[in-house]
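Chemist: Okay, sequence plus prediction incoming.
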Amino acid sequence: MLGKGRAEAIGDRDIALLADDMGVHPADLEAIAKVESRGFGWFKDGRMKILFEKHWFHKHLSGANRNKAVRLGLARKNWISPKRGGYKEQSSPGARYNLLKAAIEIDEEAAYRSISMGKFQIMGFNHGTCGFVSAKHMFVQFVDTEVQQLRAFANFLRENNLTSAIRNRDFETVEEVYNGGGLGGAYARRMKKASDALRAGKWKDYQPGQFARVPELSPEPARVPVPEPRPEAKPIPRDVEDVVRDVAAEDRVSTTEVGGGLLGAGGVIGVAKEAVDVARDARGVFDGIDGQTLLTVLPWAAVAGLGFWIWRERRRHKKKARAAAKAAM
């Protein structure tokens, strides 16, 4: 759903740490959020708070797109105050997001530039000042967490030289720069009233530095040695079964006889077993050689043993053939 994400909220500690960094009172920072969004960046349905500004959408469009937006009631040249019905189509979260969706269909980036968003209701066209590559990028990050909204707020105040005004509680200047002027001091008066209440209430006992700063980056975890990858066992180049068939065909004996020779006590398997038994009893022969290496080497040793067995069996068959020929003479 557009506007819905993790919706992580920040707390008093986050506001206080920013105040410490800027050398201002946290009540004066929070007062801005109180006026802009009632101090919370999310609607009850979990979507981020936004307000669509039709006069800004008009400014960010041109040509056919602007004409289309005006025709659809999404853009107008001049700002109209709430008292005069300028925001009558935005009485609910759904209505506000419907306007945004319709605007996105005309020009996505212009649409995101034309909304104020989050806890501090920063306009999307301020994305560069706030540290984002585009208005859409800012929107996506804001939807995830108020931490990003707070960082953007800090960047906006610093880049617009509002630190001194906030420190001196010059809310008229804050209103002029933050809200673009034209409000006749209405927001300034509301900010001062909210600040006074916060200073007398939740921030009454605030002292700079009272909140311990937690490093943003956790210590590098202890390095765990990563074992080197084991070499893969190389396949035997020729299947034993194929060798058995070849030997049987060449010497005109059955595969059963040849197979029996392989599996018998005197065959290559029997010889290999015997060799393993001897090696197991030998001290130090395989020191430093792991099981995977043995698995790699032994198949090749088996091939060599098979070759020797074939040579031996052929000699035996030839001797039997010569003996049989002599007996027949």
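Modeler: Yep, it's here.

Chemist: Please count neighbours and contacts with C-alpha atoms only from this point.
Modeler: Noted.

Chemist: and residue 3, how many residues sit next to it?
Modeler: 20 (other C-alpha atoms under 10 Å).

Chemist: ok, the closest residue to it other than its chain neighbours - contacts?
Modeler: The shortest distance from residue 3 to any residue that is not its chain neighbour, by C-alpha to C-alpha, 6 or more residues apart in numbering, is 4.8 Å, and that residue is residue 47. Under the criterion of C-alpha atoms under 8 Å, 6 or more residues apart in numbering, the contact partners of residue 47 comprise 2, 3, 4, 5, 7, 93, 143.

Chemist: Now, those residues that are in helices?
Modeler: 93, 143 (DSSP state H).

Chemist: List buried residues within the contacts of residue 47.
Modeler: Burial of the contacts of residue 47 was assessed by neighbour count (16 or more other C-alpha atoms under 10 Å); the buried members are 3, 4, 5, 7, 93, 143.

Chemist: sorry, back to before: which one of the contacts of residue 47 sits closest to residue 294?
Modeler: Ranked by distance to residue 294 (C-alpha to C-alpha), the contacts of residue 47 are led by residue 5 at 54.2 Å.

Chemist: if I look at the closest one, how far off is residue 130?
Modeler: Residue 5 sits 20 Å away from residue 130 when distances are taken as C-alpha to C-alpha, to the nearest Å.

Chemist: one more structure, for comparison:
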Amino acid sequence: MDFRGKAQPLSLGAVARAAAALHCEEAAIHAVIAVESRGGFDRQGRPKILFERHYFHRLTNGRFAANHPDISARQWGGYGPASRQYDRLARAIALDREAALRSASWGMFQIMGDNFAAAGFTDVEPMVAAMMEGEDRHLQAFCAFVTARGLADALARRDWAAFARGYNGPAYAANRYDARLAQAYAAASGGPCAAEAKAPRSAISRRGWA
């Protein structure tokens, strides 16, 4: 499986419809996109992913850690460049396909495969198939996930700390996830600090893309 599908871009009006469904501003959704991916597909037409070795470690009870510490470890990190993520995923798939797919964050909103149910899917395989199809499916999964996790109100209020805690995890502050969301929102809405928010990032970060 080469993870190449239709890779369709967002359709006209998709973000507006999603914002109406979540009762938030379009700029708030664009802020999440800017921080998480800046677009759902890589140059080869595959969904952008970030492979999380600590998820794979947990889902496989650590049985591959001794021989494969770069893809199975208790602690998060060790990502390497974006260009290596599918290589890492392929190695994990050779060991345990389901756990591997669940251990990557997928697409425009970098939703973990392990969260397939909250994103509106019956299993991780149909989630991955949807991620290959197009960015509208990424957006649908985001809406389902935000609703299931009770994060719609925080997104609507632009309470970035509360949203970051629920979306990115308890370590969000260490990654300045809330601050980056606020800056990205400012850029998307044309507010203060817009120029700063548009500054490029130089390295891959936890559940984010360069």
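Modeler: Structure received. This one's a predicted model, so the numbers in the text were calculated from it and none came from an experiment.

Chemist: about what we covered before: quick one: which of the buried ones among the contacts of residue 47 of structure 1 is nearest residue 249 of structure 1?
Modeler: Relative to residue 249 of structure 1, the closest of these is residue 5; by C-alpha to C-alpha it sits at 72.9 Å.

Chemist: What is the burial count for the residue in structure 2 that residue 127 of structure 1 lines up against?
Modeler: The alignment partner of residue 127 of structure 1 in structure 2, by TM-score structural alignment, is residue 116. A count of neighbours around residue 116 of structure 2, defined by other C-alpha under 10 Å, yields 21.

Chemist: repeat for residue 75 of structure 2
Modeler: As a burial measure, residue 75 of structure 2 scores 11 neighbours (other C-alpha under 10 Å).

Chemist: That one maps to what in structure 1?
Modeler: Here residue 75 of structure 2 is matched to residue 78 in structure 1, going by TM-score structural alignment.

Chemist: Who are the contact partners of that match?
Modeler: In this structure, residue 78 of structure 1 makes contact with residue 55, judged by C-alpha under 8 Å, 6+ apart.

Chemist: Against residue 57 of structure 1, how distant is it?
Modeler: Taking C-alpha to C-alpha as the measure, residue 78 of structure 1 and residue 57 of structure 1 are separated by 11 Å.

Chemist: Please apply the same query to residue 130 of structure 1.
Modeler: 20 Å.

Chemist: what's the answer for residue 124 of structure 1, then?
Modeler: To residue 57 of structure 1, residue 124 of structure 1 is 11 Å away according to C-alpha to C-alpha.

Chemist: same check, this time on residue 271 of structure 1
Modeler: When C-alpha to C-alpha is applied, the distance between residue 271 of structure 1 and residue 57 of structure 1 equals 87 Å.

Chemist: who has more neighbours, the two?
Modeler: residue 57 (25 against 19).

Chemist: who touches stretch 130-148 of structure 2?
Modeler: For stretch 130-148 of structure 2, contacts defined as C-alpha under 8 Å, 6+ apart pick out 3-11, 14-15, 18, 21-22, 40, 46-47, 106-109, 111, 118-120, 152, 167.

Chemist: Using neighbour counts, give me the buried entries of those.
Modeler: When neighbours are counted using 16+ other C-alpha under 10 Å, the contacts of stretch 130-148 of structure 2 contain these buried positions: 3, 7-8, 10, 15, 18, 22, 40, 46-47, 106-109, 111, 118-120, 152, 167.

Chemist: Give me the subset of these lying in helices.
Modeler: Assigned to helices by DSSP H, the following of those qualify: 15, 18, 22, 152, 167.

Chemist: Surely the third one and residue 151 touch.
Modeler: No. Residue 22 of structure 2 is not in contact with residue 151 according to C-alpha atoms under 8 Å; the separation is 9.4 Å.

Chemist: Please enumerate the helices of structure 2.
Modeler: The residue ranges that make up the helices of structure 2, judged by DSSP H, are 14-22, 26-36, 53-59, 85-95, 97-102, 124-133, 135-148, 152-157, 160-168, 177-189, 194-197.

Chemist: Including distance to residue 78 of structure 2, could these go into CSV?
Modeler: Output for these, formatted as CSV (distance: least, C-alpha to C-alpha, whole Å):
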stretch, distance to residue 78 of structure 2
helix 14-22, 33
helix 26-36, 18
helix 53-59, 8
helix 85-95, 11
helix 97-102, 16
helix 124-133, 23
helix 135-148, 26
helix 152-157, 30
helix 160-168, 17
helix 177-189, 19
helix 194-197, 26
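
Chemist: Cool, thanks, talk later.
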